[in-house]
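Asker: with the sequence up front, the predicted model follows.
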Amino acid sequence: MESNYVLSMKNISKEYFGNPVLKGINIDIKQGEIHALLGENGAGKSTLMNILFGMPVIHSTGGFHGEVFLQDNIIEIKSPMEAMNNGIGMVHQEFMLIPGFTVTENIKINREITKGNLVTTVFRNSKSLKSLDYKAMNQDARRALDTIGIGIDELTYISELPVGYMQFVEIAREIDKSNMKVLVFDEPTAVLTESEAETLMDAMVEIAKKGIAIIFITHRLDEVMKVADNITVLRDGELVKTLSKTSTNVIELAELMVGRELQITQKESEAEKKESNKPILRLKDFYVEMPGERVKGINLEVYEGEILGLAGLAGQGKIGIANGIMGLYESRGEVYIEDKLLRLNNPKEALNSGLGFVSEDRRGVGLLLDSSIELNIVVTAMQINNKFLKNFLGIKYWDSKGIRKCANDMIKLLDIRCTGATQATKSLSGGNQQKVCIARALVLRPNILMVSEPTRGIDIGAKKLVLDTLVKLNKEAGMTIIVTSSELAELRSVCDRIAMITEGKVAGILKPEDKDANFGLLMAGLDIPVEEGECL
């Protein structure tokens, strides 16, 4: 019996190295339907689409379980080329355009139209010597651009276009394909202005009218409510709910995206913890030029003795804040530490001002993997503060005894599971490597510890140990801690306040116990009632 669905994904499950990231997902999409796919970072949206598009990362890691049907026929897509041949297209967040080619050449690439010439007239079997039919290709490109309502000249070079228009060229390339059945839009409005986003959504509606099914991945709930017919929400690799636009609203969608049972670690109750209203760190009109995580004029106060969380979706700027304060990326604006203005773009100045930093890239930035645990723990203090160095007749040498004692103290304090201080850092588990990064920062005796993505890439048991360590440092040492994380549930388990970063700015500040819907709304860039949160 035939169904009405152009695409069905049945009981889709996927593991990465024993870690389940999709757990029996079912999704059905009709011809000409706009189907929104929602979820936080890590919910499983990208993995599901990678399966649909046959991306190599899926098949190089053991494949997946479940079945994919296209117009009631089961298909096994092993590569993006197979997906395109089956009529499945994708407009990626990262542009896949050739800057030195024209708009037409990018739209028609690998599908060029050719025509005969004098040479092929003489040598009738010389198909490879045919000429490109630029007139026909330009006509096709113009038709595709007109479909999405963009008036750019098809002869313009990609390198001359604004970023927003590049997105439209990506879309025009997909809809120019004659066999298109399903088109995936992955955060298509992320780089667009408001007016460009409006044009794009109008174009999506026109594309759907031609019978092409659209999967619309976005975090902007107002856009979902404007164009989607049906909506599927994923959370932690599971399907939470599929519902029609007419039966829901942005409040419910926000709650479905982030709602979950919280596992509180050692966080004190409101009655136990004495709150401070004294700002220890202030950011005023702070900008950071970190690629992919730009900060666009943040104003924020961090209170002495608190754990402040910085939350938000990938690419919204939360990662850039600490990296900018530490001088790792060019920044401007004003940063005050206890009312003293910090000299920006100077990592040594930041460290000397009482700041500690644990990078999100512990392998690339945070650790010397081939070196011992003890060297990793003390190396920054040696370079910045000349600690653990002795001087004999003007010759400096390592204080081996002091280094060993410091390392052993940190191993005990943070419960680093190892054979000893001389063990190579690369042989530690991910969670213990993260603790070595924290130990390195603590040796500097910082007043403020900034930790970026502290639980990324480590197992659930190690996550709890790392989070408990941060709470312990805050509780017992009175250390002010700023935690940047994509894991909202983890922030809600340990933080006193959580600042939601959206489009490079602070969308609002919430308490961890505030409503799930409020977190979802701020994440989507929407306002919530002032009385329900400390909105900025």
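Answerer: Thanks, I have it.
Asker: please count neighbours and contacts with C-alpha atoms only from this point.
Answerer: Noted.
Asker: buried stuff in stretch 103-112?
Answerer: If you call a residue buried by 16 or more other C-alpha atoms under 10 Å, then stretch 103-112 has these buried ones: 103-108, 112.
Asker: so which residues of the stretch 351-500 of the chain form strands?
Answerer: Assigned by DSSP state E, counting those that start in this stretch, the stretch 351-500 of the chain shows strands spanning 355-358, 389-392, 395-398, 448-452, 480-484, 497-502.
Asker: what of the stretch 151-300 of the chain?
Answerer: Going by DSSP E, counting those that start in this stretch, the stretch 151-300 of the chain shows strands at 182-186, 213-217, 230-235, 238-244, 279-288, 295-303.
Asker: what sits up against the last one?
Answerer: The set of residues that contact strand 295-303 without belonging to it, under C-alpha atoms under 8 Å, 6 or more residues apart in numbering, is 276-289, 308, 316-318, 320-321, 333, 480, 503-506.
Asker: now with 7 Å?
Answerer: Applying C-alpha atoms under 7 Å, 6 or more residues apart in numbering, the set of residues contacting strand 295-303 from outside is 276-289, 308, 317, 320-321, 504-506.
Asker: and those, which of them are buried?
Answerer: Looks like the contacts of strand 295-303 have 279-283, 286-289, 308, 317, 320-321, 504-506 buried, using 16+ other C-alpha under 10 Å.
Asker: put this next to the previous one:
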Amino acid sequence: MPDPYFQHDTTGVKRMYALEMMNITKEFPGVKALDRVSFKVKKGEIHALCGENGAGKSTLMKVLSGLYPAGTYDGEIRIDGKSVSFRNIVDAEQAGIAIIHQELALVKEMTVGENIFLGREPHKFGVIQWDQLYYEAETWLKKVGLTISPRTKIHSLGIGQQQLVEIAKALAKQANILILDEPTAALTESEVEILMDILEQLRAQGVACIYISHKMPEVFRLADSITVLRDGKSIATLSRAETNEDEVVALMVGRELTERYPYVKKTPRHVVLEVKNYSVWHKEKPMKVNDGIHMTVRAGEIVGIAGLMGAGRTELAMSLFGAYEGKAEGEVWMEGKQVHIRSVKDAIRSGIALVTEDRKRLGLVLGMDVKTNTTLASLKNISRLQVINQNEELKWSQKYVDELKTKTASLETTVGTLSGGNQQKVVLAKWLMAKPKLLILDEPTRGIDVGAKYEIYHLMNQLAEEGVAIMMISSELPEILGMSDRIYVMREGRIVKELSHDEATQENIMMAATGGE
């Protein structure tokens, strides 16, 4: 009888399972989040865990990492063939498990080095050895391609750099099992390449890596095996060599998606937004983040804004929405009338809405419920004498939950407990209720599963058909190419190229974005 704790790989070498999770069941009030899920990872294997938001991926990893302690779930966990039970995160870390969260878990007011060794500071006779801490932190930073000082405060770093610090922090724990939850969501292409190299090195060293991602090209580049979860159940475990993207996506959503990007050719109407010679100054430094921008967006049109991280796309969106602190100069026209936007209130009055790239910090009030978040931007429409009509509030919030197919136990569910895709639907509902003329979408599908992406693309087409002007910023070129009627390419704060849907290719967009032409 074969030994159940060993697996032969293609070279005939026995590889012990680093991790076995068997028949894991986890319930919340009224919801079975995990239903007898089994999941195994071999030593020296990169194992992708795929599924839509709400499929149970994060819950399963919270069980594994000790966030949900033994006794709060049913089933068994084995590490290197031995049954284990974790009371907390510390127990899991001591067993060799480290997790890189999608939502950064860094202390913003502390230094990079302090964050990397938080709770594990090197000390002698009870005194922290700061020189040693910063020396070792610098070593780990170099491994992830960061040349910053370990004494730098976290709050002064960009999101991409913070993500790399999070990765360095996990590597410094020298874990045997490494969990990565959407690790590339905020990384540039060069930073993604660094991470890929690191993971390949870890695989060669025998580390078991669990890779959670909605980005199929990354999964198929890296993973040895792929496990698909759907509705809290393990649907299939496949060898990468024996499957393809379409099969995995179909398993994730329970149906075939006929087109990943359901582009609809449109007939643009009148100009909604016109920006003339628009410049925006950095909020702290004496420099421009946008310089001499000229652009238009028409009713019924989706205009993509492409460019590398740091090109000034988000600053442009935030400034047009009155939410950027830097001074702006130039002209903004809405439907033929010049508008002066000095605040978010001015933007909303002018018919502008923004779905931000950072939905948790800027798009939602996480401690409030679905109903309250949905109606926040439209309170004057459901109030009389400054008193909210609760029946109207319920009616409108339920309407958008139904229309957007938002998965929530009730309208009173706290938004912070929803999956990323459902949180994004609440943000969209908030602005749809405000009936905008111009809808600015900044990374609208970041961290969202393929099924929810597909629904958002269909919603964009529907809104365009209804006459809404849509401006979409995205770092995913296939998304820009697949959904845009026109594309502006930005570089160093300027628009350097305009392309039609038919003209645009990945190559000519990247050439313009990098200064190659």
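Answerer: Thanks, I have it. This one's a predicted model, so the numbers in the text were calculated from it and none came from an experiment.
Asker: quantify their similarity with the TM-score.
Answerer: Put the two chains on top of each other and the TM-score (TM-score structural alignment, normalised by the length of the second structure) is 0.59; 414 aligned residues with a C-alpha RMSD of 5.8 Å.
Asker: can you list the strands of the stretch 351-500 of the first structure in a markdown table and add mean neighbour count and distance to Asp140 of the first structure?
Answerer: As requested, the strands of the stretch 351-500 of the first structure are arranged in a markdown table below (neighbours: other C-alpha atoms under 10 Å; distance: least, C-alpha to C-alpha, whole Å):
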| stretch | mean neighbour count | distance to Asp140 of the first structure |
| --- | --- | --- |
| strand 355-358 | 25 | 52 |
| strand 389-392 | 12 | 70 |
| strand 395-398 | 11 | 70 |
| strand 448-452 | 26 | 47 |
| strand 480-484 | 25 | 47 |
| strand 497-502 | 25 | 38 |
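Asker: can I get those in JSON lines including distance to Gly327 of the first structure?
Answerer: Output for the strands of the stretch 351-500 of the first structure, formatted as JSON lines (distance: least, C-alpha to C-alpha, whole Å):
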{"stretch": "strand 355-358", "distance to Gly327 of the first structure": "11"}
{"stretch": "strand 389-392", "distance to Gly327 of the first structure": "26"}
{"stretch": "strand 395-398", "distance to Gly327 of the first structure": "28"}
{"stretch": "strand 448-452", "distance to Gly327 of the first structure": "13"}
{"stretch": "strand 480-484", "distance to Gly327 of the first structure": "16"}
{"stretch": "strand 497-502", "distance to Gly327 of the first structure": "20"}
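Asker: out of those strands, nearest to Glu2 of the first structure?
Answerer: For the strands of the stretch 351-500 of the first structure, the distance to Glu2 of the first structure is smallest for strand 497-502, at 43.8 Å, taking C-alpha to C-alpha.
Asker: buried set for the lengthiest strand in the second structure?
Answerer: Looking across the second structure with DSSP state E, the single longest strand is strand 14-28. Burial within strand 14-28 of the second structure, assessed by neighbour count using 16+ other C-alpha under 10 Å, is assigned to 15-26.
Asker: let's have those in a markdown table, adding distance to Lys345 of the second structure.
Answerer: As requested, the buried residues of strand 14-28 of the second structure are exported to a markdown table (distance: C-alpha to C-alpha, whole Å):
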| residue | distance to Lys345 of the second structure |
| --- | --- |
| Arg15 | 60 |
| Met16 | 60 |
| Tyr17 | 56 |
| Ala18 | 54 |
| Leu19 | 52 |
| Glu20 | 53 |
| Met21 | 50 |
| Met22 | 52 |
| Asn23 | 51 |
| Ile24 | 48 |
| Thr25 | 47 |
| Lys26 | 44 |
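Asker: out of these, the closest to Ile388 of the second structure would be?
Answerer: Checking the buried residues of strand 14-28 of the second structure one by one against Ile388 of the second structure (C-alpha to C-alpha), the nearest turns out to be Lys26, at 38.2 Å.
Asker: counterpart of the closest one in the first structure?
Answerer: Under the alignment (TM-score structural alignment), Lys26 of the second structure pairs with Lys14 of the first structure.
Asker: isn't that match right up against Pro20?
Answerer: Yes - A contact is recorded between Lys14 of the first structure and Pro20 when judged using C-alpha atoms under 7 Å, the distance being 5.9 Å.
Asker: just give me the match in the first structure for Ala512 of the second structure.
Answerer: With TM-score structural alignment as the criterion, Ala512 of the second structure pairs with nothing.
Asker: circling back: in a markdown table, list the strands of the stretch 151-300 of the first structure along with distance to Leu375 of the first structure.
Answerer: Formatted as a markdown table, the entries for the strands of the stretch 151-300 of the first structure read as follows, by distance: least, C-alpha to C-alpha, whole Å:
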| stretch | distance to Leu375 of the first structure |
| --- | --- |
| strand 182-186 | 43 |
| strand 213-217 | 45 |
| strand 230-235 | 40 |
| strand 238-244 | 42 |
| strand 279-288 | 30 |
| strand 295-303 | 32 |
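Asker: nearest to Lys405 of the first structure, out of these?
Answerer: Of all the strands of the stretch 151-300 of the first structure, strand 279-288 sits nearest to Lys405 of the first structure, with 31.3 Å by C-alpha to C-alpha.
Asker: how distant is that closest one from the center of its chain?
Answerer: For strand 279-288 of the first structure, the distance from its own C-alpha centre to the chain's C-alpha centre is 23 Å (C-alpha atoms, centre = their mean, to the nearest Å).
Asker: tell me the contacts of Tyr5 of the first structure?
Answerer: Tyr5 of the first structure makes contact with 28-31, 71, according to C-alpha under 7 Å, 6+ apart.
Asker: swap in 6 Å and give it another go.
Answerer: 29-30 (C-alpha atoms under 6 Å, 6 or more residues apart in numbering).
Asker: then Glu256 of the second structure?
Answerer: Ala250.
Asker: for Val271 of the second structure, same thing?
Answerer: Val271 of the second structure makes contact with Arg298, according to C-alpha under 6 Å, 6+ apart.
Asker: 8 Å - rerun?
Answerer: For Val271 of the second structure, the set of contacting residues under the criterion of C-alpha under 8 Å, 6+ apart consists of 296-299, 334-336.
Asker: of these, buried ones?
Answerer: For these, a burial check counting by 16+ other C-alpha under 10 Å picks out 296-299, 334-335.
Asker: which residues in the stretch 51-200 of the second structure form helices?
Answerer: Counting by DSSP state H, counting those that start in this stretch, residue ranges of the helices within the stretch 51-200 of the second structure are 57-64, 89-94, 112-116, 130-143, 159-172, 189-204.
Asker: could you dump these to TSV with distance to His458 of the second structure?
Answerer: Putting the helices of the stretch 51-200 of the second structure into TSV (distance: least, C-alpha to C-alpha, whole Å) gives the following:
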stretch	distance to His458 of the second structure
helix 57-64	25
helix 89-94	40
helix 112-116	41
helix 130-143	41
helix 159-172	29
helix 189-204	28
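Asker: count of neighbours near Leu510 of the first structure?
Answerer: Applying the criterion other C-alpha atoms under 10 Å, we find 21 residues in the vicinity of Leu510 of the first structure.
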